[in-house]
Each structure stands twice: as structure tokens, then as C-alpha cells.
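Peer 1: A predicted structure for the sequence below; I have some questions about it.
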Amino acid sequence: MSVTPAGTAQQYTVTWLEMTERPSYGWPHQPLGAPASLLKAEDPPVWFFLSLYDAVGRDYAWEEMHDRSEEDLARWLHHPETSLYTLMRQGWPHGFFVLDHRVPETCNLAYFGLVPQAIGRGLGRFLLQNAVLTAWDLPGTQKLTVNTNTLDHPRALQTYQRCGFDPVMRTDHTRVLKRPIDASRIPD
């Protein structure tokens, strides 16, 4: 594994996507193998969110949430229009998503992902379709948004598109990494 060290300036492109009508697919069937449960957290502690955020995002340079104060994160997590769902399987978290419905008529899929040990087990589409349909079930949802970037999993963009999201904007950015990341999975 090749590692890009902390302190490295990393260029990346963010793709903003949206969905303006509920998709025609129905709720997904349980994935093959061990049963999976999707649990909504009630007033989750900040440490729980950050543990999921780090487990999913450490290889993708997810760092921004560590710049926010614990009080600020708690306000966001406990807001009545923000919800955290955890995919549990075999007694441990396999992934999570956060829906942020604070903007009227718009629900943002703020965070979504699987832990490394769950990737490649057919859980990504199951979790994403559940996230999408849960968002559309929220009262007043007229649009669902999400963004991904070239530091995320290489199949993230196509997975969002397969589930019904359309790209609406791309922007280029540079960030200085605060933690090392696996450079072998970042496109040149």
C-alpha cells in the first residue's frame, strides 16, 4: 500500500448530485448472508458519530468534522431534522448514513458509506436505496441532494447515479491532508 502523508496538498473534484422525484424502485430486499438491521440513532453522542465517520472515511480524507466543536456537532446531530442511521450486521456497524432535512423541501444525504470490511459484500446499494427512500418519506421532501469527490471510493459517483442521482455541478479543490491516506486508490 502506498501512503500519501499528512501535510500533502491533494487536488480533488467534487461532484454535486440531486434527485428531484422519488425513484421508481421499491425498498430493497435483505442482502444475502447474515441479516442486516438499519437502526436510527436517538440523540447519538458525538463520539458515536465520529467513530462511524472515521471508520468509513479515514481512507477518503474525511477530516472536516474534526474541525467542528463537540457542541456544534451535538447541535447538528440532535437537530430534529437531522437523522443518523447505522447498518448493523453480525453485531457490529457495517456502514451509516446521515440525512439533513433542515432546508425546507430539500433533504441532503450528508454522509453515506460502508466500513472497509463491509465493502464488496453487496451492502452499498442496499444501504443507499434505504437512505434514498427514507429521505423521500420525510414530509415535504421535493429534492434529494448528495455530493461526492474524487477522494471518495472509486465507485461512489456511479453508485449514486445508478440509484437515481444526476450530476448538477462539479468544482475543483485542493486541501492539505491532516492524516495520511491510502494513495493507491486515488486516481491520477
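Peer 2: In hand now; what should we look at? Numbering: from 1, shown residues only.

Peer 1: from here on, contacts and neighbour counts on C-alpha atoms
Peer 2: Fine.

Peer 1: what helix or strand is the nearest residue to His101 once chain neighbours are set aside on?
Peer 2: Distance criterion C-alpha to C-alpha, 6 or more residues apart in numbering; nearest residue to His101, sequence neighbours excluded, is Cys107 at 4.3 Å. Assigned by DSSP states H and E, Cys107 falls within strand 106-114.

Peer 1: Packing partners of that strand?
Peer 2: Counting contacts by 3 or more C-alpha pairs under 8 Å, 6 or more residues apart in numbering; DSSP states H and E, strand 106-114 packs against helix 46-57, strand 92-100, helix 124-136, strand 143-149.

Peer 1: second one coming, line it up with the first:
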Amino acid sequence: MLSDGFHDVPDGKLAMVVTHLEMRAAPPLRDVSLPDGVTLRKVTPTLEWYRDIFNRVGAHDWLWFSRLQMSDAKLNAILTNPDMAYYTLSKDGQDEALLELDFRQAGECELAYFGLTSKLIGAGAGRYLMNQAITAAWSRDITRFHLHTCTIDSPQAVAFYIRSGFTPYRRQIEVADDPRLTGMLGRDAGPHVPIID
């Protein structure tokens, strides 16, 4: 158990406050239209597609790195699992969003990854995609839809999830190697998080 006060984080590490959120029933959804020229599609992901969209949505701007650490075999086992579902939003012929739903735990769905590239942020596409996530999750026989986000992600994330019907229920501290110092990501990634090496 952590005591009150400041705690040093070793050089080369990131420390993140992780907020866990859940919903126990499908909330009412307000109707939201897709922005002009944007289409939703369900994806059967390949390694190449997934690594590309994962990088463009989250790795550079928000330091998403957990899936980048996985071997092709381990990641492919997740991508091909029938209890996983993937969606994207496309604009001008290019996919610009990642929605990953994980139904591997009986009776539950985890919103494993959710995000948009900068081409769609601010256009209303995020609200539309979240409505699709909620609808798809509760179309299955579940009693709980949950996710977690952290302080190196978008500062709007927690408020967006709460407005979407999720309730915070747990907070943790996660410490991990800074992926910009391991060479997994470039040093220009996550400019909102200073590098301390």
C-alpha cells in the first residue's frame, strides 16, 4: 500500500494513474450521425492492418505500447480469436479509428482499445463510434461492459467515458519502461509526457 506523499519514479520509467470504469446495463443512446464521407466497417484484422492502425491512433500521440511488445504469434492469436471484434471508421479510403471489443471473459465485454486519428477527432465520429461499441457489446449476453484508461492517454478520455455511461470504480498506479527509451517508439512520440532518462 502506498503512503501519502510523493514517490520517486526511476529514470527511464513511466508512471500512470489508471482509472477503471464499467457499466452494468446499456444506457440510452442519443442518435448521432456519421460525419460526411466517413463510413463504419467491421474488420477481420491482419497483423499488418492492426499494427498500422494501432500506431496511427495511439502509439505516437498517446504512447500506446502494450501491443507493440507482443510477438507476431501472440498478437495474431488475439486478432484471430472469435471472441474478439474489431471495427473502424474510414475516410477517403483510409481507416482512421480503432474499436476493439474483447468478449473472452464469459458474461463480460472489455473495451480493449478505442481511438481515432487526428483526421477524425472533433468531428463527432468518436461519439458515433462509442454508440456502436455500446450497441455491439450489449447485443451479446453480458452483464458488464468495462475499460481502463490512464493519465498518458487523452485528457478528455475519462470525461468522455463517463458521459457515455461508464462509472469509475477503481484506480491504480502502473509503472513501465518508457517505450521511447527502449526504441519501441520514437523520442518524438507522446510529446505531452516528458522523457526523463
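Peer 2: Cool, the structure landed. Everything quoted here is computed from the prediction, not taken from an experiment.

Peer 1: care to give me the TM-score?
Peer 2: Once superposed, chain against chain, the TM-score is 0.87 (TM-score structural alignment, normalised by the length of the first structure); 176 aligned residues with a C-alpha RMSD of 1.7 Å.

Peer 1: how about the residue nearest in space to the middle of the second structure, what does it touch?
Peer 2: Geometric centre of the second structure, nearest residue: Tyr113, 2.8 Å, by C-alpha atoms, centre = their mean. If a contact means C-alpha atoms under 8 Å, 6 or more residues apart in numbering, then Tyr113 of the second structure has 98-101 as its contacts.

Peer 1: now those residues as a markdown table including distance to Phe166 of the second structure?
Peer 2: As requested, those are exported to a markdown table (distance: C-alpha to C-alpha, whole Å):
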| residue | distance to Phe166 of the second structure |
| --- | --- |
| Leu98 | 19 |
| Leu99 | 16 |
| Glu100 | 17 |
| Leu101 | 15 |
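
Peer 1: Report the two of those residues separated the most.
Peer 2: Leu98 and Leu101 (9.9 Å; C-alpha to C-alpha).

Peer 1: Identify the contacts common to these two.
Peer 2: With C-alpha under 8 Å, 6+ apart, Leu98 of the second structure and Leu101 have common neighbours 86, 113.

Peer 1: if we can go back for a sec, comparing the strand holding Cys107 of the first structure with the second structure, how large is the average distance?
Peer 2: By mean C-alpha distance after the TM-score superposition for the first structure, the fitted strand 106-114 of the first structure averages 0.4 Å away from its aligned residues in the second structure.

Peer 1: and that strand, which stretch of the second structure?
Peer 2: Using TM-score structural alignment, the residues of the second structure aligned to strand 106-114 of the first structure are 108-116.

Peer 1: which position in the first structure aligns with Ser126 of the second structure?
Peer 2: Ser isn't right for residue 126 of the second structure; it's Gly. Per TM-score structural alignment, Gly126 of the second structure is aligned with Gly124.

Peer 1: neighbours of its match, just the number please.
Peer 2: Look at Gly124 of the first structure: counted by other C-alpha atoms under 10 Å, it has 20 neighbours.
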